[in-house]
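**Q** Got a predicted model here, sequence first, then my questions.
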Amino acid sequence: MPQRGMQTAPDQKKPLAQLSQDQREFLDRALRVNQAGELAATLIYTAQTPPLLQSHPNLRSLMKHMYDQEAGHFATFNKLLAKHRVRPTAMYPVWKAAASILGWSTGVMGREASMACTEAVETEIGNHYNGQVRELFRWMQEIKSRGEEVDPELEELINTLKRIRDEELEHLDHAVENDAKQAQPYAPLTNVIRYGCRGAIWISERV
């Protein structure tokens, strides 16, 4: 993420682009929401895995793989928040409790419900990351059209978001492969989770 108050290096042929106040605020909100979302994901898997593995021990490696990736995402956004001095959401305690309850309850409901939970969450998160990537890519194109130099940190952030988005969508694919759509009741369960994710994103951007 570009530093605040960036200066043009004397040996650069093109001026290094500076972000507007609105763009910096967008990035602050994006990083705050992303960090909160990855925290929730780690807690969902942490609570979900023990009851799920009691009846489906064959899922141990898959659950560990998905958890490890989410933990890596969480660590990435923790570093970015610290680097750019972005405050975490004030809703941290609420999201921690909600994620743990969601993970445990769907884990108890069984494999299909657990995977339906993953499908619903990753659908919303994938869409959310896609929106961020599109917005940042638009900035990059505008910067280039003005004949300015794109800050390497902006390009790095776009690549990071794309990588994390792809890993989240990989989790969605795993969920569908493991009968997420066979969960009962599928539509009410996934709709509640998806609307809950949207609400959490909206609140975390502002609080």
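**A** Now that the structure is in, tell me what you want to look at.

**Q** use CA for all of it now, contacts and neighbours both
**A** Fine.

**Q** Secondary structure element for Ala47, which one?
**A** helix 21-55 (DSSP states H and E).

**Q** Next one: the closest residue to Gly5 other than its chain neighbours relative to Arg146, how far apart?
**A** Closest residue to Gly5 apart from its sequence neighbours, by C-alpha to C-alpha, 6 or more residues apart in numbering: Gln18 at 7.1 Å. The gap separating Gln18 from Arg146 is 12 Å, by C-alpha to C-alpha, to the nearest Å.

**Q** likewise Lys83?
**A** Look at Lys83 and Arg146: by C-alpha to C-alpha, they are 28 Å apart.

**Q** Same question for Ser204.
**A** 33 Å.

**Q** More neighbours: those two, which one.
**A** More neighbours surround Ser204 than the other of Ser204 and Arg146, with 23 against 10 (other C-alpha atoms under 10 Å).

**Q** For the more buried one, give me its contacts.
**A** Contacts for Ser204 (C-alpha atoms under 8 Å, 6 or more residues apart in numbering) come out as 29, 32-33, 36, 89-91.

**Q** contacting residues around whichever strand or helix holds Leu62?
**A** For Leu62, the host element (DSSP H and E) is helix 60-84. Helix 60-84 has contacts (C-alpha under 8 Å, 6+ apart) with 1, 3, 31-32, 34-35, 38-39, 41-42, 45-46, 49, 53, 87-88, 164, 167, 171.

**Q** got another, please set it beside the one above:
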Amino acid sequence: MASIPTLRRCMSAHLRRPIHQISPVLLDFLAPTVVRSQRRCATTGTDGTPKPRYILSKTQREFLDSALRVNQAGEIAATLIYTAQTPQVVRSHPHLRPLMKHMYDQEAGHLKTFNQLVAKHQIRPTAMYPIWETAATFLGWSTAALGREAAMACTEAVETEIGSHYNDQMREILSWEADAERRGEELDDELKEMLSTFRRIRDEELEHLDHAVANDSKEARPYDPLVDVIRLGCRTAIKISEKV
């Protein structure tokens, strides 16, 4: 898994990098308003006049900072869960090898995307990485040890929470888009692209949920306690990673 060592190097480089070497990201929607005010010209409105860019507030920029940090942490956990589950699951159920690989490959792609976004926007990764690494690996191994159904129940639980979390993030950004329209302004193209990325990844996560249900996740025993505990753990990890 090349992406995990890459994250470690990214975190180390971020912590070591002197402030004077960090150049301002002039075309970055996360940049301060004082910088963004230099580039308000955007697309043309219906009357032929330039449409100004929607300027994010400090709170909105902090929301995006938190969102990208949490999403990166979540995708790290997902790749580790599948890495720990796959050997046990495919040993007992060889026909699931293509499905497990497909889901892992998609999660690895998601992680690559968020690694790039976190590095590009100079966002601090979660300091909880060592703990999430251990927890995700244990969760994957232990649910696979309980059997195929429990492994799929784990996927169902995780993807239910992750899908809901992506929905919350998209709902927030869409509210900014609506506010921009009321003001006669427009979201930054990069922010629009990020919204599209969130939507695509959300859809792929929910696809995993469907695969889990189709492969008897609800037959896991004990189903309700297992799913409830995993979902609670996901919500807790999200809240912590938003801040730490």
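**A** Done, it's in. Predicted, not measured: the structure shown is a model, and the values here were computed from it.

**Q** The alignment partner in the first structure of Glu193 of the second structure sits in which helix or strand?
**A** The alignment partner of Glu193 of the second structure in the first structure, by TM-score structural alignment, is Glu156. Using DSSP H and E, Glu156 of the first structure sits in helix 152-177.

**Q** distance from the next helix or strand along the chain from that helix to the second structure after superposition?
**A** Per DSSP H and E, helix 152-177 of the first structure leads on to helix 186-206 as the next helix or strand towards the C-terminus. Averaged over the aligned pairs, helix 186-206 of the first structure sits 0.4 Å from the second structure after superposition, using mean C-alpha distance after the TM-score superposition for the first structure.

**Q** Roughly how far does the residue nearest the centre of the second structure sit from Lys51 of the second structure?
**A** For the second structure, Asn71 is the residue whose C-alpha lies nearest the centre (C-alpha atoms, centre = their mean; 2.3 Å). Distance, Asn71 of the second structure to Lys51 of the second structure, by C-alpha to C-alpha: 31 Å.

**Q** Could you report the neighbour count for the match of Glu193 of the second structure?
**A** Other residues close to Glu156 of the first structure by other C-alpha under 10 Å number 13.

**Q** now it: how far from Pro2 of the first structure?
**A** Glu156 of the first structure is 10 Å from Pro2 of the first structure, by C-alpha to C-alpha.

**Q** any idea how far whatever residue of the first structure lines up with Pro225 of the second structure is from Ala97 of the first structure?
**A** Aligned against the first structure by TM-score structural alignment, Pro225 of the second structure finds its counterpart in Pro188. From Pro188 of the first structure across to Ala97 of the first structure, the span is 21 Å (C-alpha to C-alpha).

**Q** the more surrounded of those two?
**A** Ala97 (14 against 10).

**Q** show me what contacts the match of Pro225 of the second structure?
**A** Contacts of Pro188 of the first structure (C-alpha under 8 Å, 6+ apart): none.

**Q** what helices or strands is the helix holding Ala47 of the first structure leaning on?
**A** Here helix 21-55 of the first structure touches helix 60-84, helix 92-109, helix 111-145, helix 186-206, going by 3 or more C-alpha pairs under 8 Å, 6 or more residues apart in numbering; DSSP states H and E.

**Q** Quick one: map His121 of the second structure onto the first structure.
**A** Checking with TM-score structural alignment, His121 of the second structure has His84 as its match.

**Q** residue contacts, Tyr45 of the first structure?
**A** Contacts of Tyr45 of the first structure (C-alpha under 8 Å, 6+ apart): 63, 67, 103.

**Q** Alignment lookup: it to the second structure.
**A** Tyr45 of the first structure maps onto Tyr82 in the second structure, by TM-score structural alignment.

**Q** I'd like to know how far that match sits from Thr236 of the second structure.
**A** Relative to Thr236 of the second structure, and taking C-alpha to C-alpha, Tyr82 of the second structure is found at 20 Å.

**Q** thinking again about what came up before, for the counterpart of the residue nearest to Gly5 of the first structure in the second structure, grab the count of nearby residues.
**A** Alignment note (TM-score structural alignment): Gln18 of the first structure maps to Ile55 of the second structure. For Ile55 of the second structure, the neighbour count with other C-alpha under 10 Å is 24.
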